[in-house]
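[1] the sequence isn't on hand, but the structure is:
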């Protein structure tokens, strides 16, 4: 980086006095027989450091032996390894016996390490990441090691604080801000919060004291050890004002008091502060307990878009204050400064961190990288923010290296500007200032984009909808507005709006809630009016809004992302199922934010990856959270399929493929989680047929036939591969294989069907297992094969046509396929088979057919879906012995294609059945999305139904049949 000025390495010194200081040190070195390095690289770095840091030059002059030791040790040119600083400080404090000695040792240690860090930073021997890490580690060890000594001394003086069980308590120290994120700058304050696990009384002391009094005293001593200014300087300036209640609160608080505070009294900005909270010292169990307690305060389970509004307000307050104080040149808090980059990252963390635990990290560069990876921000924008952050943090360090002073203000005098520019590698101020301004402009642009306030509707368009919402119009005028907007029934629409307004008034919304609703509702009415079916859309959208009205974060989400409203209204006009899902599970509103995701359902590999991410941070024993994440996964992906289906982005015949894959991935993961749970308790089953679990989940019915619909039950059968009835698991708490697999099956059903806050994963029907509802929940593959061979009814063999493995052990799946093929390909008496299939169908129709009152039952009516399924199943069982290819598939369409290819049905029968099946399923499917009974008017699909009835008569009622 250069300009028209002289090159850096040959420029004249900016401050001749600094060179005088260096010559004085050289004189000392000569007197004491110390020979400094004579290489050119050392000389170049020394010149840069002495020019940029008066603190180093003066410190070396006053403490010449410290610099000589640094040079001789080689530490100036070497990066530290993990634990090096801790070991060095431990050694430095080994002989310390009282507080004055502790204070002195800490200050001498800090001075040495600061000289080294500044030398490596300004000399460009260390990247920014190393500098920030070294500074943060320096603070950590300067907190932890003195705290150990002070704790022992305080206990010796006033007794030991204990919990109710008699355990000696330690103080927990939270590092906040840049210390918490391990991003400490060269002359930063350290923000600390002190806590302890339990209230109680100190034991063994000269007088009665509470645990709080002990830890307040200990905290005071630690603050003094770090921040008291002595003849040797200070260690770190300490700020404890981020604690609950600020300066008026106790210096140390119990966990219970902290929990009460953060649940009931904490302010919004304290959430932002807690993002970077990191335990620096404390008992590991206590640390885990406190962080578990704080996490829900910081990271909400829902998407908290109110964070954008709150951070926007906070930033405006900072900007106003800076203008008042004439601090526009502040690179931390000013426009385009470091704080704006941090706010961008924090906003996304607060909004999404509860749903995406990966975002619960502290360093801002890691957060930015995740925003690009998750496509929450464009990669180019993230790259610019990353570059700006690194540049601004270097500028910050160079400003503070000058006099070890906490400043973020750009210099306004020529010498200071020249010093800063040259320390950053520029020849002069203008060339540096141009690059700096370019970075700040980009940061400000991205900040303004992320935090742009929602644009209100133009007055001409928006005022009518605003007045309609507020109820400030005559009824006739409101009806006219709604009529002109395209509502077929303006009176009903007006009534719905009034009822919704009254309902939200009764809910007792907060002031912020009413403000957000006032912002939102004119937009809602305008967007709904633009739908093809505004009457239907209005009622359904208002149901969603009524469900979330008291959870103002969802209102904020829609205010911040008006596109959500457009998608919601459009899809609401097409299907009540869609809005019912969102009404019951508002977390699904997140799926409407990004149309690229909303209308692009995932296939198996991506489904697996998404579920991996959702479960990655859930504790293996946290069953409730596992089920919540599984529900979130299934509901979100079903919603995407429905959106793509309703808008005809994907064809109807692949909708079931998507829905079936979602169910298979969910079932497979439930099996994995449940299996791991029992293996940890009882070990693995032994003597099994299997490559992994020895357990297999079979899908029957719609799942087996890859024909799953919205809200379909899952027909499941469980098998295991135990080869011996006496086989046991191999764990310390062994149980029989039979017990292991029975419990495994029970846990799978529990995880699938238990009602949680977000509903159930799937309804499960196990009645197709051998012996039905009275049979064992889990059968061995051998027992299953024997049952199918000698005990199963014909209808059970019909069901087997549509059975396939959906999760579990590959070796067991292979064995099941052999059993299935053997059963399906058995020789059967055609007439007996036809009679039994026909009789079963007649019983089913008599019990289940809802054809009446001018409406036809799509599934059970004569000529409906079930008739086609029974004909396909009959055909497979009738001819598979001669044509084993009929046992290859489980879905009706491919089975009909096979029957057609083999010319086993007369004429175009197979093709006609396939066409009728598709038409009937499409109508069935649409009824599900419209939440209508699965019936149609009797005059619909008449040709298809009549063709099915005719083929039934030909094939099943004794008509002509083509022999094999």
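    Noted; the coordinates are in hand. Because the structure is a prediction, the values reported are computed rather than measured.
[2] C-alpha only now, for contacts and for neighbours.
    Fine.
[3] residue 674 contacts residue 749, correct?
    No: using CA atoms under 8 Å, residue 674 is not in contact with residue 749; the gap is 10.1 Å.
[4] can you pull out the strands in this protein?
    For the chain, applying DSSP state E gives strands covering 160-161, 172-175, 190-196, 202-203, 238-239, 252-254, 278-281, 695-700, 714-720, 764-765, 778-780, 804-808, 855-857, 935-937.
[5] of all those strands, which lies closest to residue 262?
    Closest to residue 262 of these is strand 252-254 (CA to CA; 12.1 Å).
[6] other SSEs contacting the closest one?
    The contact analysis (3 or more CA pairs under 8 Å, 6 or more residues apart in numbering; DSSP states H and E) places strand 252-254 against strand 190-196, helix 211-227.
[7] tell me which of the ones you listed sits nearest to residue 696.
    Residue 696 lies closest to strand 190-196 among the helices and strands packed on strand 252-254, at 49.6 Å (CA to CA).
[8] what's the angle from that closest one to helix 211-227?
    Using axes from the mean of the first three to the mean of the last three CA atoms, to 10 degrees, the direction of strand 190-196 lies 160 degrees away from that of helix 211-227.
[9] roughly how far apart are residue 924 and residue 346?
    Noted for residue 924: a distance of 46 Å to residue 346, by CA to CA, to the nearest Å.
[10] swap that for residue 578, sorry
    As judged by CA to CA, residue 578 and residue 346 stand 32 Å apart.
[11] what about those two, which has more around it?
    Neighbours per residue, other CA atoms under 10 Å: of residue 578 and residue 346, the larger number sits with residue 346, 27 against 23.
[12] hang on, that one packs against residue 272?
    Yes: between residue 346 and residue 272 a contact is recorded at 6.8 Å, counting by CA under 8 Å.
[13] count the neighbours of residue 41 for me.
    11.
[14] included below, for side-by-side comparison, is a second structure:
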């Protein structure tokens, strides 16, 4: 390197914040030679690192072990990597142990959801449907810990990449708590395997372990979803067993099994293995603390709390929530202890005991740490938390509106109800977030549990850069000192006089609406929470604005319409949210006033469907559709395609384009939901509309991803998406997955290059089609070899596989294959290949027997535990699966000679089979009726609750709600249930005669 070049690089290093320029220059030279990268390319993003010197050293250490991994990561996500390793030597050490994990570093646009975290960690341990891991040896624990740290890196990358770490703090803390719960769930799977002989002591049978219930209750920050990066995870274990197991081995033996499970679960997280522990699982908040039994039954817990528990134990229980393990048992525990929590303030000297406990915490801090203690010291996090919790416990005795687990949520509730001043609450909320950001950054530094501010100028400088709260070390220390003074002053003033805190007076309008007469009237017409309804009414009608005046005129009749709906309370709440989102929009008020039809429809859809209410909150302008019949009809595929193409021309980046495409999808789902609830769409129109929206979403996503992934010189590559299952059949319902296959044709490209590009296309499709608000799962499990097979194959590979290895279920799956997106020419080739497999000229008897055997196995093994099989709309007797499997067997056997059977539509094929004499007309009618009703019930269930389920609820209120959506009269729960059971029973009889006979 010339002298001029060295001077230039020195300038860049100084600008990027390197402290030891000479040392950094030597390491950079070594790294450049090892990676084959230009220095400026290596330094891309170095300015965003909290400690670029440490990051550069970490890259060099990892590169000495695996240079290609470092080079690839720096080229792909250099700035992300600099931020991550620059803020955390702990992640540098992790990548040194596992260089291959660099390939998983990404710049996430959103935090992982709880479902994603659970799925990832269960996959890491190979969990099966019964909750057992693939093995119980130490290697599985290592796999769990590595995967957890991969997810931790993703959360940290999002956090460190945010322009406002203080703003994203609540989401980050919640994701960390969710990750902890997911890790415990996965470790519990390993524990089950270990104690039933799968790599451990094997003390119990698999059946005994499976029948043992263990609920893990999250406490403290974990329970409140406010967790740190590295923190003890406070838990309580609740054990139990099925009635059969209790009878077989006795309750004490069941608790013994549960205790073994708890011990092994903790060991999987905290035990010493090749991969370092994740964090300490702390069960010391259990009854009697360290001296008490690790696991107790629910009854034993409640007996202890009734007789022996101290005030601090109830304060700890304030944040308790089911975290892992048996959720039903966990919910039962929380439900049982909550009344005890909120009556604990009535105990003698309760306030004094809480105040004294806070003082003792401060007294035990070593003297030389007091000035640096972010958590426990005066003016620290604990001052805020204790103040909030005491206010909650004192006033929550009579006011359930402030019963929140999270500190920030509780602050919002407390200020809303007047128990703390707005200025104090705002200061607490702001300071709490900042303190937590500082705490997070000092823990990220070495990925270890600490709550101490750095003591050195260099440490403070790194903290300032990592937190973005100040420009230098002196500045971040000044922030800390200012917060300490402010928090301590508010804490002393409020915490030691909680019962004297001023309570804001209710507005005059709300006082008028809060009379016993109004309360009783709302209760009489069907509101379950009249007080809550009164608050919503007051919010909607209070004030002197024109909006409030119109609402006051409309409210009496709208309340009656809400009361006539399925869930008046939720309907009114959703209406308030939509009204607030629309603000003083003139057309909204005018439409409600001048169009009684629109107002009535609005109350109907909001009180009948949480799915609609949640979407309308984000698309409030959709209320205008209710005033125009044509707006409630599905838009054509052509119109949606044109809009999607226009979106992509307006947005330069794929992320911006896909945000707009997701908005388009949500909007059209809401339009279809309106039609379904208002009865303007048939089940066939609804299924086709949902399928069209999914088609357009995938097509638009593929275009965007292809533009990003496939360079011009590789444009010859053909790639297509094939719809399968209900998606391929055009029979989607609300909440259905989109089953797909991916296929490509190299068209003269290098085969490996083509395969790499195809895999990148699949990755992009899956990544950019994700929607956390309205999930859209591209499920490729119907591909050759199922989950064990490659996600994407060439057309030649598909042909070779289907000709040589295809199983009967794969031929059956292809009966619903339909081209969705990509190359039309390739789709034609694939479908021609599929025709050879799904419509063979001869079907061997053993193939038919195998299909029947698989169907019987699905019925026995796929039904969720504890579910009444008769109520399962998909897999239960007479359900969707029965009709679809029967039709598919007939298609597979006869479609070669009967082209009219060659359709992906279940009902279309059933009609053709009836016309061909393969199914008696009466049986076809009964089978179609069952399929129709199951499809309608599934969609109605999702619309009602906002959650997907294949099981007909047992709850009478939910059944009645589903019935109302299907246009049954009120209080038709029994009729809905009996009609399904009767229809399914008749369908099952026909199925058994035609399928097994």
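    Happy to help now that I have it. This structure is a prediction, so every number in the text was calculated from the model and none was measured.
[15] work out the TM-score between the chains.
    With the length set by TM-score structural alignment, normalised by the length of structure 1, the two chains reach a TM-score of 0.46; 493 aligned residues with a CA RMSD of 4.5 Å.
[16] would you state the helices of the stretch 251-400 of structure 2 in chain order?
    Ranges of helices within the stretch 251-400 of structure 2 are 251-270, 298-307, 311-317, 327-343, 350-363, 381-395, based on DSSP state H, counting those that start in this stretch.
[17] same for the longest one, what does it pack against?
    Under the contact definition 3+ CA pairs under 8 Å, 6+ apart, helix 251-270 of structure 2 sits against helix 138-161, helix 165-195, strand 212-218, strand 233-241, strand 281-282, strand 295-297.
[18] quick one on the thing from earlier: redo the strands of structure 1 as JSON lines? Include mean neighbour count.
    Listed next are those as JSON lines, based on neighbours: other CA atoms under 10 Å:
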{"stretch": "strand 160-161", "mean neighbour count": "26"}
{"stretch": "strand 172-175", "mean neighbour count": "25"}
{"stretch": "strand 190-196", "mean neighbour count": "25"}
{"stretch": "strand 202-203", "mean neighbour count": "22"}
{"stretch": "strand 238-239", "mean neighbour count": "16"}
{"stretch": "strand 252-254", "mean neighbour count": "25"}
{"stretch": "strand 278-281", "mean neighbour count": "21"}
{"stretch": "strand 695-700", "mean neighbour count": "26"}
{"stretch": "strand 714-720", "mean neighbour count": "24"}
{"stretch": "strand 764-765", "mean neighbour count": "16"}
{"stretch": "strand 778-780", "mean neighbour count": "24"}
{"stretch": "strand 804-808", "mean neighbour count": "23"}
{"stretch": "strand 855-857", "mean neighbour count": "21"}
{"stretch": "strand 935-937", "mean neighbour count": "18"}
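[19] so which of these gets nearest residue 90 of structure 1?
    With respect to residue 90 of structure 1, and counting by CA to CA, the nearest of those is strand 278-281 at 15.3 Å.
[20] what packs against the closest one?
    The contact analysis (3+ CA pairs under 8 Å, 6+ apart) places strand 278-281 of structure 1 against helix 128-158, strand 172-175, helix 177-180.
[21] in CSV: the ones you listed, plus distance to residue 293 of structure 1.
    As requested, those are exported to CSV (distance: least, CA to CA, whole Å):
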stretch, distance to residue 293 of structure 1
helix 128-158, 23
strand 172-175, 14
helix 177-180, 17
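[22] that older thread, how about the strands of structure 1 in TSV, adding distance to residue 107 of structure 1?
    Formatted as TSV, those follow (distance: least, CA to CA, whole Å):
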stretch	distance to residue 107 of structure 1
strand 160-161	29
strand 172-175	20
strand 190-196	16
strand 202-203	32
strand 238-239	14
strand 252-254	25
strand 278-281	20
strand 695-700	64
strand 714-720	68
strand 764-765	68
strand 778-780	70
strand 804-808	62
strand 855-857	86
strand 935-937	84
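[23] compare these and give me the one nearest residue 419 of structure 1.
    When the strands of structure 1 are compared by CA to CA, strand 190-196 sits nearest residue 419 of structure 1, at 26.7 Å.
[24] output the contacting helices and strands for that closest one.
    The contact analysis (3+ CA pairs under 8 Å, 6+ apart) places strand 190-196 of structure 1 against strand 172-175, helix 177-180, helix 211-227, strand 238-239, strand 252-254.
[25] for the third one, list every residue counted as buried.
    Within helix 211-227 of structure 1, the residues scored as buried using 16 or more other CA atoms under 10 Å are 211-219, 221-227.
[26] nearest to residue 498 of structure 1 among those residues?
    For the buried residues of helix 211-227 of structure 1, the residue nearest residue 498 of structure 1 by CA to CA is residue 212; the value is 54.9 Å.
[27] and the closest one, how far is that from residue 256 of structure 1?
    Applying CA to CA to residue 212 of structure 1 and residue 256 of structure 1 gives a distance of 12 Å.
[28] same question for residue 352 of structure 1.
    Using CA to CA, which is the criterion applied here, residue 352 of structure 1 is 27 Å from residue 256 of structure 1.
[29] of those two, which one has the most company?
    residue 352 (22 against 16).
[30] quick one: the helices in the stretch 701-850 of structure 2, in order.
    With DSSP H, counting those that start in this stretch as the criterion, the stretch 701-850 of structure 2 has helices spanning 725-728, 751-768, 795-804, 808-814, 824-838, 845-861.
[31] can you pull the contacts of residue 363 of structure 2?
    By CA atoms under 8 Å, 6 or more residues apart in numbering, the contact set of residue 363 of structure 2 is empty.
[32] what's the longest helix in structure 2?
    Criterion DSSP state H: the longest helix present in structure 2 is helix 52-87.
[33] figure out which of the helices and strands packed on strand 190-196 of structure 1 is closest to residue 117 of structure 1.
    Counting by CA to CA, residue 117 of structure 1 lies closest to helix 177-180 out of these; the figure is 16.2 Å.
[34] and for residue 923 of structure 1, the neighbour number?
    The number of residues packed near residue 923 of structure 1 is 17, by other CA under 10 Å.
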